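Peer 1: no sequence for this one, just the structure:
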């Protein structure tokens, strides 16, 4: 088959619309939790007055606990046997727990010391990320195994990420909402109220995939009854084998660089808007931040299905190379968009930035599904949970480092939250961090993914070999 020829997805491999929709609602919940927390973390610094370095520590330590728990939960989910399946019980429980904890952890009482706030929030964050892991790790693995078809996998993740992207449209407005004096006494009061609404949405909508989606039948490995020591050895061995899967390592490395480079860079954007574009005016900065985030999110809604369409014609690897290259143009445009005389010029960069954020997880979710087949060919095991957990472990370690580095780089730049006006040197460094970091990391990711080996032709060859060996999975 030539690279321009494509397989047609048979009806048996199509995912019913109801199940695809339910999974997409779960993606919205997953993204809401991922987006809401960092959007509200700035309140710890600008609302409660916690030192930015300590805020960076708060962004780092809980994510390390989260990253350590992910692979273990993935292994447990892969090896779970229950009448409800391998994934759905954890998705149901995790949605309720994470929603409840998110709502409660922002209910910090007034009038306490920085030390009190730091330790209280640190403990709450660790508990939240544990609950989030219980939800997210089986949920992600569920998406990898809902269909065996190369193109239907891309359609599923394009559909789910389009719905999930709706979370990113609203979240950029959180700071403006929390700082609205007509609604709340102060930003801390705004955060308390908003957290309750977010937690309720997570708990109610997060259980939808567990209720409405059907799991495909897999023969779970018989490892649970072999004892704790044996299972621990198998778990560690499985992690080692996973990291030896070269296509998977390439996907992890490229995602680590693209997404966490974006996250680290954009951590400085609101500071630049407040102190460089609007001379300390929180409301005006929050308004521009909301418009930039919403425009990026709306553009992303178009980029995601476009990515799926392009991928069925150019292939997943070539689509990645195209879309991430376009995002580089967006980051470069941000440098010129930071203009105090024309602050809304920044919005011109948003559609280009959207090509990076919109295409990444649409392609990666589908490509990891292909990697799971590639891995089964060698290991004779279905390990979607472990692959999904380690993939997101890489993302979360990067997010932890981004949170830590944000605090460190704020210190390096000379930023002082007590000052109404920051020095020109500080503002220049913040702009360099904002633009330069994602430019460099995304360029390295392009180099890495250039040699990704699983083409459409190879993916169908792998599927045929697997089905001839163990039959189709119902």
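Peer 2: Happy to help now that I have it. Because the structure is a prediction, the values reported are computed rather than measured.
Peer 1: only C-alpha atoms for contact and neighbour calcs from this point on.
Peer 2: Noted.
Peer 1: gap between stretch 82-90 and the chain center?
Peer 2: Its chain's C-alpha centre and that of stretch 82-90 lie 23 Å apart, by C-alpha atoms, centre = their mean, to the nearest Å.
Peer 1: need the strands for the stretch 1-150 of the chain, in chain order.
Peer 2: Secondary structure of the stretch 1-150 of the chain (DSSP state E, counting those that start in this stretch): no strands located.
Peer 1: The host helix or strand of residue 391 packs against which elements?
Peer 2: Using DSSP states H and E, residue 391 sits in helix 384-413. In terms of contacts (3 or more C-alpha pairs under 8 Å, 6 or more residues apart in numbering; DSSP states H and E), helix 384-413 is packed against helix 52-78, helix 114-144, helix 228-243, helix 246-266, helix 350-379, helix 424-449.
Peer 1: Distance check, residue 432 against residue 442.
Peer 2: Distance, residue 432 to residue 442, by C-alpha to C-alpha, to the nearest Å: 15 Å.
Peer 1: if you count what's nearby, which of those two comes out ahead?
Peer 2: Of the pair residue 432 and residue 442, residue 442 is the one with more neighbours under other C-alpha atoms under 10 Å, namely 25 against 14.
Peer 1: check contacts around that one.
Peer 2: 254, 257-258, 261, 324, 328 (C-alpha atoms under 8 Å, 6 or more residues apart in numbering).
Peer 1: Next up, a structure to set beside the first:
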């Protein structure tokens, strides 16, 4: 699902106290294309490591193996909460690591290898296991729970150092947004195979004895291929991306976990960004799974193969408009500032999700594809700008504390989002039970259940994004303030 944005202000010369929006970037601030490409490639692991499983779990374990939605909700919720706490640990460990390879890169290499090898193991279930057994003796449930919980610290060992590295690649206000734009484009590309895996699983191998697809085999093969890509992404980051602030960070004292946590929560700009993140990401994650059920059982009448096909088309459309969203949002950010760029993406999201009420219509699969494309445009803009804003928060914190703590901020950001989003993912399956959804009825769901799923899918994101817009008006770190912070930092510790 895995898997933040805000508008991008203009850049400033290293020692200019009040640079204009048109001020040119210094050459030292510009990152080589190879560095941005290598770092962006690492974003694949965030998508595959966190969202691959969440995206396909409902299809595999509920639609195919018929495990109860509530039990799947328990697995996704518990594993994501464990993930959130291990993120906190690895963010702190990464900040305090000292090695010949830096603070982040050793963890990035080792974490990517372990996570890539382990990904296909999450689907080594057996169709012979009784999904209807009581939860205490339900082998399928316990397999899901144990494997997902064990995977959580493995992917955390990669993502926290990786996200922290992104915040320290450049001190340049605009270049930070450019880095996140590169990453967003690569992540859009990686979303295509992720959203196509169910279609692949339905068509990869047809059992000649039964005439039915071997779904589990298809998912395992696809996951193994995704795992290989994850390993290559980690190697690329280890090899081609350097840690710009390592010399500065290596001179500072190691911080204790609780002290670092307390200091992080004293940052007012950071708390505002946390609120925006929670208001946007948690509710949209809540309805992401519901969208698949609206497609499968309302638009396509229970025809999962056809739904899987259109999911693949939707993935391509999401990528195309999502990529367009990168360029449009980056332009708005450079021209008008990060806050207005984020406002633009949130308003677009309100329109996209609200229109799903009309665009998800029976028999009109292409309308679903178009709606998915519109949500991709909004989501990409959000995840381009918010990480760029969080990098600005790290500078503000360094000015106040004298320490570079990218890992602390990345881990708290992740903790809040993952705890909330785990409740959202789990909550979506609980909502399915509450509204009367029954997977065994396949395409014959009750009209009341379908109506409630459609209402929740369209309504929840609209209210949530309106809340995020209200919080955004309180964010204080504009371009002028960040120029002053950079000048003060470079006068104190020199340029990096």
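Peer 2: Yep, it's here. Owing to the predicted nature of the structure, the values given are computational and were not obtained by experimental measurement.
Peer 1: Name the nearest residue to the residue mapped onto residue 121 of the first structure from the second structure, ignoring sequence neighbours.
Peer 2: In the second structure, residue 121 of the first structure lines up with residue 144, judged by TM-score structural alignment. Spatial nearest neighbour of residue 144 of the second structure, excluding adjacent residues (C-alpha to C-alpha, 6 or more residues apart in numbering): residue 75 at 6.5 Å.
Peer 1: Counterpart of the one you found over in the first structure?
Peer 2: Residue 75 of the second structure maps onto residue 58 in the first structure, with residues paired by TM-score structural alignment.
Peer 1: wait, isn't that match in contact with residue 122?
Peer 2: Yes: judged on C-alpha atoms under 8 Å, residue 58 of the first structure makes contact with residue 122 at a distance of 6.0 Å.
Peer 1: Neighbour count: those two, which is higher?
Peer 2: Taking neighbours as other C-alpha under 10 Å, residue 58 of the first structure and residue 122 compare with residue 58 leading, 24 against 20.
Peer 1: which ones are touching the more buried one?
Peer 2: Residues near residue 58 of the first structure by C-alpha under 8 Å, 6+ apart: 118, 121-122, 403-404.
Peer 1: Would you check which pair of those residues lies furthest apart?
Peer 2: Greatest spatial distance among the contacts of residue 58 of the first structure (C-alpha to C-alpha): 121 and 404, at 15.6 Å.
Peer 1: higher neighbour count, these two?
Peer 2: Per other C-alpha under 10 Å, whichever of residue 121 of the first structure and residue 404 has more neighbours is residue 404, with 22 against 19.
Peer 1: Now the more buried one: closest residue in space that isn't a chain neighbour?
Peer 2: Here the residue nearest residue 404 of the first structure, using C-alpha to C-alpha, 6+ apart, is residue 56, at 4.2 Å.
Peer 1: quick one, helices of the stretch 1-150 of the second structure?
Peer 2: For the stretch 1-150 of the second structure, the helices defined by DSSP state H, counting those that start in this stretch occupy 33-46, 52-57, 69-96, 105-118, 139-167.
Peer 1: Show me how far the first one is from its chain's centre.
Peer 2: So that's helix 33-46 of the second structure. With C-alpha atoms, centre = their mean, you get 15 Å for helix 33-46 of the second structure.
Peer 1: repeat for the longest one
Peer 2: Computed by C-alpha atoms, centre = their mean, the separation of helix 139-167 of the second structure from the middle of its chain amounts to 13 Å.
Peer 1: And it, what's buried?
Peer 2: For helix 139-167 of the second structure, a neighbour-count test (16 or more other C-alpha atoms under 10 Å) marks 139-141, 143-145, 147-149, 151-167 as buried.
Peer 1: tell me the average deviation of it from the first structure after fitting.
Peer 2: When the first structure is overlaid, helix 139-167 of the second structure sits 0.9 Å from its aligned residues on average, using mean C-alpha distance after the TM-score superposition for the first structure.
Peer 1: what does the helix or strand that comes right after that helix correspond to over in the first structure?
Peer 2: Once the chain leaves helix 139-167 of the second structure, the next helix or strand it forms, by DSSP H and E, is helix 173-203. Counting by TM-score structural alignment, helix 173-203 of the second structure lines up with residues 150-180 of the first structure.
Peer 1: returning to that earlier point: which stretch of the second structure lines up against the helix holding residue 391 of the first structure?
Peer 2: The alignment places helix 384-413 of the first structure over residues 406-435 of the second structure (TM-score structural alignment).
Peer 1: do you know how far the match of residue 75 of the second structure is from residue 399 of the first structure?
Peer 2: Taking C-alpha to C-alpha, one finds residue 58 of the first structure at 12 Å from residue 399 of the first structure.
Peer 1: same deal with residue 263 of the first structure?
Peer 2: 7 Å.
Peer 1: ok, now residue 267 of the first structure?
Peer 2: On the measure of C-alpha to C-alpha, residue 267 of the first structure and residue 399 of the first structure end up 11 Å apart.
Peer 1: Kindly report the same for residue 442 of the first structure.
Peer 2: Between residue 442 of the first structure and residue 399 of the first structure the distance, using C-alpha to C-alpha, works out to 15 Å.
Peer 1: ditto for residue 213 of the first structure
Peer 2: Using C-alpha to C-alpha, residue 213 of the first structure is found at 30 Å from residue 399 of the first structure.
Peer 1: between these two, which one's more packed in?
Peer 2: Taking neighbours as other C-alpha under 10 Å, residue 213 of the first structure and residue 399 compare with residue 399 leading, 24 against 19.
Peer 1: is it true that that one touches residue 262?
Peer 2: No: between residue 399 of the first structure and residue 262 there is no contact under C-alpha under 8 Å: 10.0 Å.
Peer 1: thinking again about what came up before, pull the number of nearby residues for the residue nearest to residue 404 of the first structure.
Peer 2: Using other C-alpha under 10 Å: residue 56 of the first structure sits among 23 other residues.
Peer 1: Okay, it and residue 350 of the first structure: tell me how far apart.
Peer 2: Taken as C-alpha to C-alpha, the span from residue 56 of the first structure to residue 350 of the first structure is 26 Å.
Peer 1: ok, residue 474 of the second structure - how many residues close by?
Peer 2: So residue 474 of the second structure, with other C-alpha under 10 Å, has 12 neighbours.
Peer 1: Give the aligned equivalent of it in the first structure.
Peer 2: Aligned partner of residue 474 of the second structure by TM-score structural alignment: residue 451.
Peer 1: and that match, helix, strand or coil?
Peer 2: coil (DSSP: H, G, I helix; E, B strand; the rest coil).
Peer 1: What residues of the helix holding residue 391 of the first structure count as buried?
Peer 2: Going by 16+ other C-alpha under 10 Å, helix 384-413 of the first structure has these buried residues: 384-410, 413.
Peer 1: orientation of that helix relative to helix 17-46 in degrees?
Peer 2: 20 degrees (axes from the mean of the first three to the mean of the last three C-alpha atoms, to 10 degrees).
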